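Trainee: kindly return the folded structure for what I paste below:
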Amino acid sequence: MIKLCIVDDHAMVRSGLKMLLNEKEHITVIGEASEGDEAIKLALLLKPDVVLMDLSMPHGKDGLTATKELKQLLPSVAVLILTMHDDDEYLFQGIHAGASGYILKSAPHEELLTAIRTVAEGNAYLYPTATKKLMSEYLERSAAGDNGRALDMLSDREKEVVSLVAKGYSNKEVAEQLVISIKTVESHKANVMDKLGLKTRPDLVRYAMKKGLLNFE
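Mentor: The predicted model follows:
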């Protein structure tokens, strides 16, 4: 029996999914949450096999952040992202956050059931076109010699922060230049380091030099 928690900010979506899944002999819905922090607390309490996670939850912690934190706390729990976003960036970030699978809300019910069974067995599941996207991305990065550190993973604001940090500006000076808070600068830096798999400031500077970000405006 697969023990499952549903995380979605829409009560009607949770209710519909719960009704659908509880009809299946091999699945039981043991809990539901409307945002990320609630989902993490629920998972720690109930220890589900699979967490069905929405990405966009505007009234609390988002699905990507919750997935990353949940996987750090409970590595054995499989997170299956169920979202309306058929978007490369969400897909890549979801996998990077530790999700075992990614499926669209528009998918047929049978595909959702297959995805749940697949991740519960410890395997990965991606909807068909997502596999093609990942392969294309991998081949592009390999050809560029990036080892997965693609510049297009960064937003323009993140590139601005990287450029200024690499030029030697302090967090305070970066904040003043971009008219944002120091906390926001620190958050952007942390996100960049995480996305690119970098550990130290010198690593960040070397990356900026390699990618021409010292001249980024």
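Trainee: every contact and neighbour count from this point should use C-alpha atoms.
Mentor: Fine.
Trainee: now do the buried residues in stretch 192-210.
Mentor: 192-193, 195-196, 204-205, 207-208 (16 or more other C-alpha atoms under 10 Å).
Trainee: what separates the first and last residues of that stretch, distance-wise?
Mentor: Across stretch 192-210, the terminal residues are separated by 15 Å (C-alpha to C-alpha, to the nearest Å).
Trainee: for the lengthiest helix in the chain, packing partners?
Mentor: In the chain, with assignment by DSSP state H, the single longest helix is helix 128-144. Here helix 128-144 touches helix 88-97, going by 3 or more C-alpha pairs under 8 Å, 6 or more residues apart in numbering; DSSP states H and E.
Trainee: who touches the helix it packs on?
Mentor: If you take C-alpha atoms under 8 Å, 6 or more residues apart in numbering as the criterion, helix 88-97 is touched by 64-65, 67-68, 81, 101-102, 130, 133-134, 153, 195.
Trainee: what of stretch 108-120?
Mentor: 2, 49-50, 78-80, 100-101, 103, 124-126.
Trainee: quick one: the strands in this structure, in order.
Mentor: Counting by DSSP state E, the chain has strands at residues 2-7, 27-33, 50-53, 78-83, 101-104, 125-126.
Trainee: can you list the ones you listed in JSON lines and add mean neighbour count?
Mentor: Shown next, in JSON lines, are the strands of the chain (neighbours: other C-alpha atoms under 10 Å):
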{"stretch": "strand 2-7", "mean neighbour count": "23"}
{"stretch": "strand 27-33", "mean neighbour count": "19"}
{"stretch": "strand 50-53", "mean neighbour count": "27"}
{"stretch": "strand 78-83", "mean neighbour count": "27"}
{"stretch": "strand 101-104", "mean neighbour count": "24"}
{"stretch": "strand 125-126", "mean neighbour count": "22"}
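Trainee: separation between the residue positioned nearest the centre of the chain and Glu140?
Mentor: By C-alpha atoms, centre = their mean, the chain has its centre lying nearest to Gly94, at 2.8 Å. To Glu140, Gly94 is 19 Å away according to C-alpha to C-alpha.
Trainee: one more to put side by side:
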Amino acid sequence: MNGGTAVVRVVVADDEEMVRTALRAILDAEEGIEVVGEAATGAEAVSVVRALRPDVVLMDVRMPEIDGIRATEQILATLEDPPRIVVVTTFENDAYVYDALHAGAAGFLLKRSAAEELVQAVRLVACGDSLLYPAAVRALAGRHTRRETPAPAWVARLTGREADVLRLMAAGLTNAEIAGRLAVGPATAKTHVAAILAKTGARDRRQAVIAAYESGFITPG
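Mentor: Below is the predicted model of the structure:
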């Protein structure tokens, strides 16, 4: 979180005022979370985020001027210490989630999510984790996997244990859950995850999981 503060500072970007008001009410009611700004368009979201430098942005996909994907790209490309961006989507009818994840979004949240899921999502990404729905990532990656291309070199460089860890990452398990599943210490699980990120060239778990599907290392379904 920016500035080392214990309060998670959030910007809400959505073209519907009622949605912004509802999200603000939910988050402002939580201890340690503060909505510091709102935006009604993609361009406004970029401007507000640059001015306020929040920790987390809730970014609607379909907005006027520029959509949430382009806004996400601009924010992450131009800020030295950018916020964590969660794309808010209906998912089933949204073809842009995959592009959002590739643009660098920390994950996505369904608009029908319960209030507690929203709060958990904000806290999760603020701590540096990624917000992935395994079934959704499988479906999205499956649409874009190019099966005719050979597997990238990193696949062969994975150790057997790293391969196991990557599969568990794709299933949505945290480091602590991976450690429990494999009967290893949390530090060991964290070391395996770091090695996977290095070998795949991924910035974070989200990118590593997408790479696993795109490479064919994990096949959708």
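Trainee: so after superposing, what's the score?
Mentor: Once superposed, chain against chain, the TM-score is 0.61 (TM-score structural alignment, normalised by the length of the first structure); 145 aligned residues with a C-alpha RMSD of 2.2 Å.
Trainee: may I see the buried residues of the longest helix that the second structure contains?
Mentor: Taking DSSP H as the criterion, the second structure has its longest helix at helix 186-200. Buried residues in helix 186-200 of the second structure, counted by 16+ other C-alpha under 10 Å: 186, 189-190, 192-194, 196-197, 199-200.
Trainee: Ile75 of the second structure is in contact with Val46, isn't it?
Mentor: Yes. Using C-alpha atoms under 8 Å, Ile75 of the second structure is in contact with Val46, at 5.9 Å.
Trainee: give me the neighbour count for the alignment partner in the first structure of Ser47 of the second structure.
Mentor: In the first structure, the residue paired with Ser47 of the second structure is Lys41, using TM-score structural alignment. Each residue near Lys41 of the first structure was counted by other C-alpha atoms under 10 Å, and the total is 13.
Trainee: again, but for Ala106 of the second structure
Mentor: Around Ala106 of the second structure there are 27 other residues, counting by other C-alpha under 10 Å.
Trainee: counterpart of it in the first structure?
Mentor: For Ala106 of the second structure, the aligned residue in the first structure is Ser100 (criterion: TM-score structural alignment).
Trainee: leaving out chain neighbours, which residue sits closest to its match?
Mentor: Excluding the flanking residues, the one nearest Ser100 of the first structure by C-alpha to C-alpha, 6 or more residues apart in numbering is Ala124, at 5.0 Å.
Trainee: quick check: end-to-end length of stretch 147-163 of the first structure?
Mentor: Note: stretch 147-163 of the first structure ends 21 Å apart using C-alpha to C-alpha.
Trainee: swap in stretch 105-112 of the second structure?
Mentor: End residues of stretch 105-112 of the second structure are separated by 19 Å (C-alpha to C-alpha).
Trainee: touching that stretch from outside, list them.
Mentor: So stretch 105-112 of the second structure is in contact with 72, 84-91, 97, 101, 118, 121, 125, 129-132, 206, going by C-alpha under 8 Å, 6+ apart.
Trainee: burial of Val7 of the second structure, as a residue count?
Mentor: By the criterion of other C-alpha under 10 Å, Val7 of the second structure has 15 neighbours.
Trainee: for it, what are its contacts?
Mentor: 32-34.
Trainee: and with 6 Å instead?
Mentor: Residues in contact with Val7 of the second structure (C-alpha atoms under 6 Å, 6 or more residues apart in numbering) are 32-33.
Trainee: so it versus Leu27 of the second structure, what's the distance?
Mentor: Val7 of the second structure sits 12 Å away from Leu27 of the second structure, going by C-alpha to C-alpha.
Trainee: swap in Arg143 of the second structure?
Mentor: From Arg143 of the second structure to Leu27 of the second structure the distance is 34 Å (C-alpha to C-alpha).
Trainee: ditto for Val48 of the second structure
Mentor: Using C-alpha to C-alpha, Val48 of the second structure is found at 18 Å from Leu27 of the second structure.
Trainee: also Met18 of the second structure?
Mentor: Counting by C-alpha to C-alpha, the separation of Met18 of the second structure from Leu27 of the second structure is 14 Å.
Trainee: who's more crowded, these two?
Mentor: Leu27 (21 against 10).
Trainee: now do the contacts for the equivalent of that one over in the first structure.
Mentor: Aligned counterpart of Leu27 of the second structure in the first structure: Leu21 (TM-score structural alignment). Applying C-alpha under 6 Å, 6+ apart, we find Leu21 of the first structure in contact with no residue.
Trainee: with the one 10 residues further on instead?
Mentor: The contact partners of Gly31 of the first structure, by C-alpha under 6 Å, 6+ apart, come to Cys5.
Trainee: map it across to the second structure for me.
Mentor: Under the alignment (TM-score structural alignment), Gly31 of the first structure maps onto Gly37 of the second structure.
Trainee: Ala211 of the second structure matches what in the first structure?
Mentor: Checking with TM-score structural alignment, Ala211 of the second structure has no match.
Trainee: can you tell me the SS state at Ala211 of the second structure?
Mentor: Counting by DSSP: H, G, I helix; E, B strand; the rest coil, the backbone at Ala211 of the second structure sits in helix.
Trainee: how near is the residue lying closest to it once chain neighbours are set aside to Arg181 of the second structure?
Mentor: In space, Ala211 of the second structure comes closest to Thr200 once its chain neighbours are excluded; the distance is 7.3 Å by C-alpha to C-alpha, 6+ apart. Here Thr200 of the second structure is placed at a distance of 23 Å from Arg181 of the second structure (C-alpha to C-alpha).
Trainee: for Asp60 of the second structure, same thing?
Mentor: Relative to Arg181 of the second structure, Asp60 of the second structure is positioned 35 Å away (C-alpha to C-alpha).
Trainee: and the two? Which one has more around it.
Mentor: Per other C-alpha under 10 Å, whichever of Asp60 of the second structure and Arg181 has more neighbours is Asp60, with 30 against 12.
Trainee: kind regards, and thank you for your time.
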